[in-house]
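Student: Model the structure of this input:
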Amino acid sequence: MSSAPENNGRRRFLTLATAVVGGVGAAGVAVPFIKSWNPSEKAKAAGAPVEYDASKMMPGQLVRVQWRGKPVYVVRRTKEVLAELENGHNDQLRDPGSKEPQQPDYAVNSHRSVEPEFLVALGVCTHLGCAPTYHAGDFGEVVEGVKNGFFCPCHGSKFDMAGRVFQNVPAPLNLEIPPHMFKDGTTLLIGLDEGDA
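Tutor: The predicted structure is shown next:
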């Protein structure tokens, strides 16, 4: 009978040792598994904000910038284009007041941007993802009475110079406006706004 307490002590030791080794092994497997859920450095870089120096842009010029693998259209609007947006064609638009959440709150205005002079919009049609073409001065052939805008060649959707969609076209929503801000007077930061900075 003297061996029974000795065996109980040995059993407790072996059970405890097995539990500790099993716990360390489980942690050794869990840590890399959980780390694999985090985005890679390449993915982090792809989603990072993009800087663009807009100081050399001419009035009326469009520049394409890549952000998160998508084209972003940056257009330096002329005074005539801004007047067209203020005075113009709201009765022809599907969502003239930008009530659908296709833009940050600070871009819910007639020019849909943080600075009236610059349009910053994803160059992706909200119908099926084609790239709309930019028409400066010759858009009247597409929409009567409107001189400037974007036309999607895939299925005929039309957008004004604030990226607002016209009625009776396949695109259901305005062009998406990404978060953006100006770090200084001319350096545009796409993917970040003052609330995030």
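
Student: going forward, measure contacts between C-alpha atoms and count neighbours the same way
Tutor: Will do.

Student: Next, the contact list for Lys183, please.
Tutor: Contacts for Lys183 (Cα atoms under 8 Å, 6 or more residues apart in numbering) come out as Leu189.

Student: distance of it from Pro49?
Tutor: 12 Å (Cα to Cα, to the nearest Å).

Student: How about Arg64?
Tutor: 15 Å.

Student: right, and Gly60 touches Val74 too?
Tutor: No - using Cα atoms under 8 Å, Gly60 is not in contact with Val74; the gap is 10.2 Å.

Student: overlap in contacts of those two?
Tutor: Common neighbours of Gly60 and Val74 (criterion: Cα under 8 Å, 6+ apart): none identified.

Student: more crowded one of these two?
Tutor: A count of neighbours by other Cα atoms under 10 Å puts Val74 above the other of Gly60 and Val74, at 22 against 18.

Student: which strands and helices sit next to the helix or strand containing Ala4?
Tutor: Assigned by DSSP states H and E, Ala4 falls within helix 3-35. The criterion is 3 or more Cα pairs under 8 Å, 6 or more residues apart in numbering; DSSP states H and E, and there are no helices or strands that helix 3-35 contacts.

Student: one more to put side by side:
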Amino acid sequence: MANEVVDHGRRRFLTATTAVVGGVGVVAAVVPFIKSWEPSARAKAAGAPVTVDLSKIESGQQLIVAWRSLPVFVVNRTKAQLDALPSVDSRLVDPKSDQGSADQQPKYAQNENRSIKPEWLVVVGICTHLGCVPDYVPVIKPEPFDPDWKGGFYCPCHKSRYDMSGRVFSGVPAPKNLQVPPYHFVDDKTIQIGVDPKEAG
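Tutor: Okay, the predicted model is just below:
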């Protein structure tokens, strides 16, 4: 009887061990399979679309996401920032965003807001001078680099300035507005960068 009890205990131990090892094996096999469904790092770098949840960006805040290995600024502009845009038109190189190629500013960004929806700015965060990443300086107040600052982006490398629509100021090294990447609204709370509205439709 004692031997029989020992055998049952051993049998339970071996069954449990086999189940655990088998479970680990299944997980080890499934994880790479599921991972294979995701875009590769190379595909992401090549321009796979990036989805952004706008509900996490409060009014006046900026979120930086990576698309094609580039920083993309997504800004939820305040009413004050939007209201101030016309006041800097006379100081800008391209206030109507009608210069440059369609890659630099697509048709849906050829307006004062340079956006599909006024409050949401989506631009590539690379200075059009020598490729530095500008700082987001959102507060409308005098700054050492501009006593009449209305909010926008300031490049610390060579002092280029852009307004809250990413439009470049005259008299700075940068020649063009910040690039607007292709993007569209999936719904009121989500955008997808990398696909323009026509392609999404």
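
Student: quick one: TM-score?
Tutor: Superposed pair, TM-score by TM-score structural alignment, normalised by the length of the first structure: 0.76. Supporting alignment: 157 aligned residues with a Cα RMSD of 1.5 Å.

Student: sorry, back to before: which residues are common contacts for Lys183 and Pro49 of the first structure?
Tutor: Shared contacts of Lys183 of the first structure and Pro49, counting by Cα under 8 Å, 6+ apart, come down to Leu189.

Student: Show me the strands in the second structure, by range?
Tutor: In the second structure, the segments counted as strands under DSSP state E are 50-53, 62-67, 70-76, 120-124, 135-137, 152-154, 161-163, 183-187, 190-193.

Student: taking those together, which one is wrapped up most tightly?
Tutor: Each of the strands of the second structure was scored by mean neighbour count; the highest is strand 161-163, a mean of 28, by mean count of other Cα atoms under 10 Å.

Student: Assess the claim that Asp138 of the first structure and Phe150 are in contact.
Tutor: No - counting by Cα under 8 Å, Asp138 of the first structure sits too far from Phe150 to count as a contact (10.4 Å).

Student: Spatially nearest residue to the residue nearest the centre of the second structure (excluding sequence neighbours)?
Tutor: Centroid check for the second structure by Cα atoms, centre = their mean gives Val65 as the closest residue, at 3.0 Å. Closest residue in space to Val65 of the second structure, ignoring its immediate chain neighbours: Val72 at 5.2 Å, by Cα to Cα, 6 or more residues apart in numbering.

Student: Confirm for me that that neighbour is in contact with Val52.
Tutor: No - counting by Cα under 8 Å, Val52 is not a contact partner of Val72 of the second structure; they are 10.7 Å apart.

Student: Tally up the residues packed near the counterpart of Lys189 of the second structure in the first structure, please.
Tutor: Here Lys189 of the second structure is matched to Thr186 in the first structure, going by TM-score structural alignment. Neighbour count for Thr186 of the first structure, taken as other Cα under 10 Å: 14.

Student: what sits against Thr186 of the first structure?
Tutor: Asp53, Ala54, Ser55.

Student: ok, the second one to Tyr106 of the first structure distance?
Tutor: Which is Ala54 of the first structure. Applying Cα to Cα, the value for Ala54 of the first structure to Tyr106 of the first structure is 20 Å.

Student: out of those two, which sits in the busier spot?
Tutor: Taking other Cα under 10 Å, Ala54 of the first structure and Tyr106 do not tie; Ala54 has more neighbours (17 against 13).

Student: and Pro138 of the second structure, what pairs with it in the first structure?
Tutor: Residue correspondence to the first structure (TM-score structural alignment): Pro138 of the second structure is matched to Ala136.

Student: which ones are touching the counterpart of Phe151 of the first structure in the second structure?
Tutor: When the second structure is aligned by TM-score structural alignment, Phe151 of the first structure is paired with Tyr154. By Cα under 8 Å, 6+ apart, the residues touching Tyr154 of the second structure are Pro134, Asp135, Tyr136, Val137, Ser160, Arg161, Tyr162.

Student: Take these and write them to CSV, including distance to Val21 of the second structure.
Tutor: Shown next, in CSV, are those (distance: Cα to Cα, whole Å):
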residue, distance to Val21 of the second structure
Pro134, 53
Asp135, 52
Tyr136, 52
Val137, 55
Ser160, 61
Arg161, 60
Tyr162, 59
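
Student: With adjacent residues omitted, what lies nearest to Gln192 of the second structure?
Tutor: Leaving out its chain neighbours, the residue that sits closest to Gln192 of the second structure by Cα to Cα, 6+ apart is Thr51, at 4.4 Å.

Student: Quick one: residues in contact with stretch 91-103 of the second structure.
Tutor: So stretch 91-103 of the second structure is contacted by 89, 105, 109-112, 114, 167-170, 175-177, 179-181 (Cα under 8 Å, 6+ apart).
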